[in-house]
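Asker: Could you look at this predicted model? Sequence included:
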Amino acid sequence: MTGQPLWTLQLDRSEVDELAARADPEAPLAGVRFAIKDNIDLAGHPTTAACPALAAKPAGSSATAVRLLLEAGAVPVGKTNLDQFATGLVGTRSPYGACHSVASPAHVSGGSSSGSAVAVASGAVPLALATDTAGSGRVPAAFNGIVGVKPTRGLVSTAGVMPAVADLDCVTTFTTTVAAARPAIAALTRPDPADPRSRPMPPRPPVAVAALMRVVAVPDGEMELDPPHEEAWRAALDRLRGIAAHVVPVDIGPFLEAGRMLYEGAWLAARYAAIGHYLEPDGPHLDPTVRRIVLRGRDIAGPDVFAGFERLAALRAQTGTVWADVDALMLPTTPGHPRLSEVAADPIGVNARVGRFTTFANLLDLCAVAVPAGERADGLPFGVQFVAPAFADPPLLDLAAAWCGEPVVSAPADPGTTLLAVAGAHLSGLQLNHELVSAGGRLAFRARTAPGYRLYRLSGPGVPRPGLVRTGDGPVDGIAVEVWQVPHQAVGALLDTVPEPLGLGRVGLDDGTSVAGFLSAENAVRDATDVTAAGGWRAALATPGIA
């Protein structure tokens, strides 16, 4: 877009043409042009991180992420502007100039990955690399109406990326669709010995990560959104109810508390350790707001760092309980869309508010995808994000695609397996779940039964067990269950471990289908405790006297 300071460097046409000529025409990204946020190395060109004083020294080699895109056939065209040293979420903290939203010259583009987002949203390139420590791969997506994918930390190498907070940094992508992001993310997801924080995608998903995400959590209270954002959020909630099978309210207070820690204590000290040496002496090449923020990390005491680690560990445990019953959390990406003038008047306060719903993701080891959610009444883009546990990236992309109205191709069931509904001790994280896992099962999806089922706490020694019974008078919204995909031979072995009065039968589900599942005979629960009101066995166990 004319007048937008997108680029810190544009490659000569001859270099682009040469790189394109080298690309394998059969590669998955053959010929796709991409931009590179200028805190990511491109061989032969400087990495400035929006600090002109660093423009004299070219990188000796490309970052692993850049190399992998080149190997996949993509072609770089330039380096993009950013909030200096990737410190900011507004896109105004750069000596190269402030970007603005493609929808309004008066409103911020979001940062720190400002140039990369605007390059995609304006049509300059279909793909851009960005980074996300506090939300930099999601906030600019929301402010420019595009898709921002923040993978699980460590899945995409950060070797060759100038660190902001090395333990939290992620390389991310901007595209206009989820479909366009998929091959890029696939190319980028590789273990890298050059990155000490690299983690491979597990060969099997984590136990509680469902292959199909049907249950989505949303905040259970007011979120202090700007009025145009509030209206757009209400519309997004209505839309979600047509996509998710179940929408569950949850308390996001512990998530937000974790997010506030990013610019305190340990993590501000880590930012100073990474880039503090660039900030002395002061000069016109430094953004004053960035310098003021990062220099605070110099004086943080060691005991405060470890106190921060302890508090974060507690918050991880507290927020982790949410994922026992839901697949993903949907949030507005930001609470509002500030004007450039508002940021100029209060650069730290406005920036902090912009990141309210994004800063916790990496601290809590979550993956996320930011997607467009229409426009506000004033015509500005509005975006939401879907957040899920680490390594839930593939089904989270499917959920994002469904939100965007893009095709989602369901993977065929593994041959020799059956779907099995469990309602009690075999639920993920409970005492007997290991039997499903060791038998080769995986969580297919979360569901509720059809109307008419009741749940009882059966009497007897050992592990507390429920009895699921179709009485015909159970609640309309059913009972919470998990549906597991289990090898055929394992079903019989599991049945042998289930004591009377439980047996195998057909369980009707909320979507009108039925699967195999463990049921109790109605005449066997006459003296059992009815726990139907809890809505499911996990909730019943939290009721005094049931466990």
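Answerer: In hand now; what should we look at? Numbering: from 1, shown residues only.

Asker: alpha carbons only for contacts and neighbour counts from here, please
Answerer: Will do.

Asker: Need the distance between the two termini of stretch 436-454.
Answerer: Stretch 436-454 has an end-to-end distance of 24 Å (Cα to Cα, to the nearest Å).

Asker: Now stretch 373-383: buried residues?
Answerer: 373-374, 376, 380-383 (16 or more other Cα atoms under 10 Å).

Asker: Tell me which two in the residues you listed are the farthest apart.
Answerer: 373 and 380 (10.8 Å; Cα to Cα).

Asker: Do a quick rundown of the strands in the stretch 401-547 of the chain.
Answerer: 417-422, 442-448, 453-457, 466-470, 480-487, 502-508, 514-520, 529-530 (DSSP state E, counting those that start in this stretch).

Asker: list the helices and strands the first one packs on?
Answerer: With contacts defined as 3 or more Cα pairs under 8 Å, 6 or more residues apart in numbering; DSSP states H and E, strand 417-422 has these neighbours: strand 480-487, strand 514-520.

Asker: same deal with the fifth one?
Answerer: Secondary-structure packing of strand 480-487 (3+ Cα pairs under 8 Å, 6+ apart): strand 417-422, strand 442-448.

Asker: Strands - which of the buried residues of stretch 373-383 land there?
Answerer: 373-374, 381-383 (DSSP state E).

Asker: of those residues, closest to residue 98?
Answerer: Closest to residue 98, out of all of these and judged by Cα to Cα, is residue 381, at 18.7 Å.

Asker: Tell me which of the helices and strands packed on strand 417-422 sits most buried.
Answerer: strand 480-487 (a mean of 24; mean count of other Cα atoms under 10 Å).

Asker: quick check: angle from it to strand 502-508?
Answerer: Relative orientation of strand 480-487 versus strand 502-508 (axes from the mean of the first three to the mean of the last three Cα atoms, to 10 degrees): 110 degrees.

Asker: Can you lay out the helices and strands packed on strand 480-487 as TSV showing distance to residue 492 and mean neighbour count?
Answerer: Below are the helices and strands packed on strand 480-487 laid out as TSV (distance: least, Cα to Cα, whole Å; neighbours: other Cα atoms under 10 Å):
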stretch	distance to residue 492	mean neighbour count
strand 417-422	11	24
strand 442-448	17	24
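
Asker: Now residue 223: closest residue in space that isn't a chain neighbour?
Answerer: Distances taken as Cα to Cα, 6 or more residues apart in numbering put residue 335 closest to residue 223, at 7.6 Å, once the chain neighbours are dropped.

Asker: next, the one to line up against it:
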Amino acid sequence: MAGLSPAAAGVPVRAEQAWLVRCEPPIAGAPGGPLSGLSFAVKDNIDVAGYPTSAACPAFAYTATTHAAVVQRLLDAGATLVGKTNLDQFACGLNGTRSPHGAVPNALDAAYVSGGSSSGSAYVVATEQVDFALGTDTAGSGRVPAGLNNIVGVKPTKGLISARGVVPAAQSADCVSIFARTVDLAARVLQVAQGHDAEDPYGRQLTLASEPLPASFRFGVPDVLEFFGDAAAEAAFAEAVVRLQALGGTPVSIHYAPLAQAAALLYESALVAERYAAVRSFFDAHADQVVEPVRSILASGRGYSAADLCDAQTRLRALGQQVAPMWQGAEAIDVLLVPTAPTHYTIAAMQADPVVLNRNLGAYTNFVNLLDYAAIAVPSSLRADGLPFGITLIGPSGSDLQLAELGQRYHHATGLPQAAGSTPLPAPQPIAGLQAPATVRVAVVGAHLSGMPLNGQLTERGATLERATETAPDYQLYALPGTVPPKPGLLRVAPGQGARIAVEVWRMPAAHYGSFVALIPQPLGIGTLSLADGSSVQGFICEPLALAGARDISHFGGWRAYIASLKAGN
């Protein structure tokens, strides 16, 4: 792997094909930390003290004198650094072929691209050479390689992880990303790596959402989907929508055009000038040392004026305002679902048409950092041709842990093995830093039962069905006259004088319980019900005076059986 060797610095290394240069010896982390016993690698645009940082451009290489801030945090947490990984030069590309050190192959089929620009980092995780790896993500570089190699890629909220000691690609949009074979490990690494760094110009003090998404959630699906003729990818995404529904999600069509327009600004407006600015002094003197098409992309940034950049930034802000309502209000989505990559290309095809096919891989990625969203890429399925297909869950700034929790549930629901091997996923683990919201258990007996007219008052508040059961044999059930929709009244009577009545016990977030109770009309109310197993729960009761003249339907055993009898004409 010529050009990455730190021999000039007197540091011994061993080159390994096109994806990894090992630190010899590995750099051991502090003993006893939360990541002790784990190994990692970092993309070669991230500084490691005593080793060159080349960004896959040998003429650009310099020997770092200190570790990047995120590397130091991981070492302090006990992880051992084993090496640096190949990338698309200057982190400019989504395919993994734009390096003088060679194309990084796909871990499952070497004829196909690995995805980039964090190609080497994804490959060494997928082939189990390390436990986790760091990449960077500006336009999708921490997600596309994850999707194409059947691993997890965390793209955190901008500024959550320090980028000090990272060669910028487009500094205002750059994020350090995390690759792992499980969401659990990626989330554990994120917990260690995050933290405000006042020496990072784009570092931020962030408070992450600490409650999981609702059990019944709404997920956005683009109204226009493009798979570039790849029927297998299209079918795999349709399968992903169904799987997310099975996890409690309701799909909502969202207008994708503004997001696509924001994505286009990254390379098709003056925003590309930031890529040129990142390496301007080197590029102006050594443009001939930069590979194509990276050279042309960087050079295009020279042609814009400061006024052009202001116009592009204003246009981006306007698009951000246009799409903001999808996260707000009663009809808002909780998460956006997109394909991580819409198709998969061979290395030969990519090298024959490097600009267009690379652009296609970013069809669902470029807007995320520009609009300040968080994202997690997780495996979804293995296609009939053996190639992996992945999905990305996207949320607002600060939703990182929520996305990890849902991403872990989704990943485990796939039944896939880990990465490129046959090892099954370990048991899912709680996501540290995420607290389940306080809940209230409430028993419903009539119009709020599953499938009944008022059940939506429960589900729209995030309530989930815990179990169907019966009351203790101490209740009578009445059909209340003149109620719309028809409702029953439940009355407690003397022990042994009543019947067991069918109920459903639902669990509702405590934050929404008050608004639910406020909807209950007289003569109904909430009291304490005794269940058949001896436990007690909050549930519907009725004022005794309202039952004068009401029909006793206790012998039906429950409201559902009574309604069925009416339909049968009994």
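Answerer: Received the coordinates, thanks. All values derive from a computational prediction rather than experimental measurement.

Asker: re the thing from before, with residue 194 of the first structure as the reference, name the closest of the helices and strands packed on strand 480-487 of the first structure.
Answerer: strand 442-448 (32.2 Å).

Asker: So which other helices or strands are in contact with the closest one?
Answerer: strand 480-487.

Asker: which one of the buried residues of stretch 373-383 of the first structure is nearest residue 252 of the first structure?
Answerer: residue 383 (18.3 Å).

Asker: So what does the closest one match up with in the second structure?
Answerer: Residue correspondence to the second structure (TM-score structural alignment): residue 383 of the first structure is matched to residue 390.

Asker: The second structure: matching residues for the lengthiest helix in the first structure?
Answerer: What stands out as the longest helix in the first structure, according to DSSP state H, is helix 302-320. Alignment of helix 302-320 of the first structure against the second structure: residues 306-324, by TM-score structural alignment.

Asker: Would you pull up how far that stretch lies from the middle of the chain?
Answerer: 25 Å (Cα atoms, centre = their mean, to the nearest Å).

Asker: if we look at that stretch, which residues are touching it?
Answerer: 258-259, 261-262, 265, 269-271, 273, 370-371 (Cα atoms under 8 Å, 6 or more residues apart in numbering).

Asker: try it again with 6 Å
Answerer: With contacts defined as Cα atoms under 6 Å, 6 or more residues apart in numbering, stretch 306-324 of the second structure is touched by residue 270.

Asker: mind listing what's buried in that stretch?
Answerer: 309, 312-313, 315-316, 319-320, 323.

Asker: Which of the strands of the stretch 401-547 of the first structure sits closest to residue 286 of the first structure?
Answerer: strand 442-448 (50.1 Å).

Asker: Which parts of the stretch 151-300 of the first structure are strands?
Answerer: 171-175, 215-219, 246-250.

Asker: Dump these to a markdown table, plus distance to residue 45 of the first structure and mean neighbour count.
Answerer: Shown next, in a markdown table, are the strands of the stretch 151-300 of the first structure (distance: least, Cα to Cα, whole Å; neighbours: other Cα under 10 Å):
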| stretch | distance to residue 45 of the first structure | mean neighbour count |
| --- | --- | --- |
| strand 171-175 | 19 | 30 |
| strand 215-219 | 44 | 21 |
| strand 246-250 | 47 | 16 |
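
Asker: Reformat those strands as a markdown table; add distance to residue 92 of the first structure.
Answerer: Shown next, in a markdown table, are the strands of the stretch 151-300 of the first structure (distance: least, Cα to Cα, whole Å):
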| stretch | distance to residue 92 of the first structure |
| --- | --- |
| strand 171-175 | 19 |
| strand 215-219 | 30 |
| strand 246-250 | 34 |
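
Asker: who are the neighbours in contact with the residue nearest the centre of the first structure?
Answerer: Residue closest to the average C-alpha location in the first structure (Cα atoms, centre = their mean): residue 368, at 1.3 Å. Residue 368 of the first structure makes contact with 150, 386-387, according to Cα under 6 Å, 6+ apart.

Asker: One more pass at 8 Å, please.
Answerer: Contacts of residue 368 of the first structure by Cα under 8 Å, 6+ apart are 149-152, 361, 385-388, 393, 396.

Asker: Can you list which of those residues are found in helices?
Answerer: Reading helices off the contacts of residue 368 of the first structure with DSSP H, I get 361, 393, 396.

Asker: ok, now how distant is the last one from residue 83 of the first structure?
Answerer: Read it as residue 396 of the first structure. From residue 396 of the first structure to residue 83 of the first structure the distance is 28 Å (Cα to Cα).

Asker: next one: residue 418 of the first structure
Answerer: Applying Cα to Cα to residue 418 of the first structure and residue 83 of the first structure gives a distance of 51 Å.

Asker: same question, residue 354 of the first structure
Answerer: Taken as Cα to Cα, the span from residue 354 of the first structure to residue 83 of the first structure is 14 Å.

Asker: Give me the more crowded residue out of these two.
Answerer: Between residue 354 of the first structure and residue 83, counted using other Cα atoms under 10 Å, residue 83 has the larger neighbour count: 31 against 23.

Asker: Roughly how far does the alignment partner in the second structure of the more buried one sit from residue 516 of the second structure?
Answerer: Residue 83 of the first structure maps onto residue 88 in the second structure, with residues paired by TM-score structural alignment. Counting by Cα to Cα, the gap from residue 88 of the second structure to residue 516 of the second structure is 54 Å.

Asker: Also residue 48 of the second structure?
Answerer: Relative to residue 516 of the second structure, and taking Cα to Cα, residue 48 of the second structure is found at 56 Å.

Asker: quick one on the thing from earlier: ok, the residue nearest to residue 223 of the first structure - contacts?
Answerer: Residue 335 of the first structure neighbours (Cα under 8 Å, 6+ apart): 223-226, 229, 353-354, 356-357.

Asker: helix, strand or coil for residue 81 of the second structure?
Answerer: strand (DSSP: H, G, I helix; E, B strand; the rest coil).

Asker: er, residue 378 of the second structure I mean
Answerer: Look at residue 378 of the second structure: counting by three-state DSSP, its state is strand.

Asker: aligned partner of it in the first structure?
Answerer: Residue 378 of the second structure maps onto residue 371 in the first structure, by TM-score structural alignment.

Asker: With residue 129 of the second structure instead?
Answerer: Residue pairing (TM-score structural alignment): residue 129 of the second structure is matched to residue 124 of the first structure.

Asker: Please report how far the corresponding residue of the second structure for residue 47 of the first structure lies from residue 289 of the second structure.
Answerer: Superposed on the second structure with TM-score structural alignment, residue 47 of the first structure falls opposite residue 53. The gap separating residue 53 of the second structure from residue 289 of the second structure is 16 Å, by Cα to Cα.
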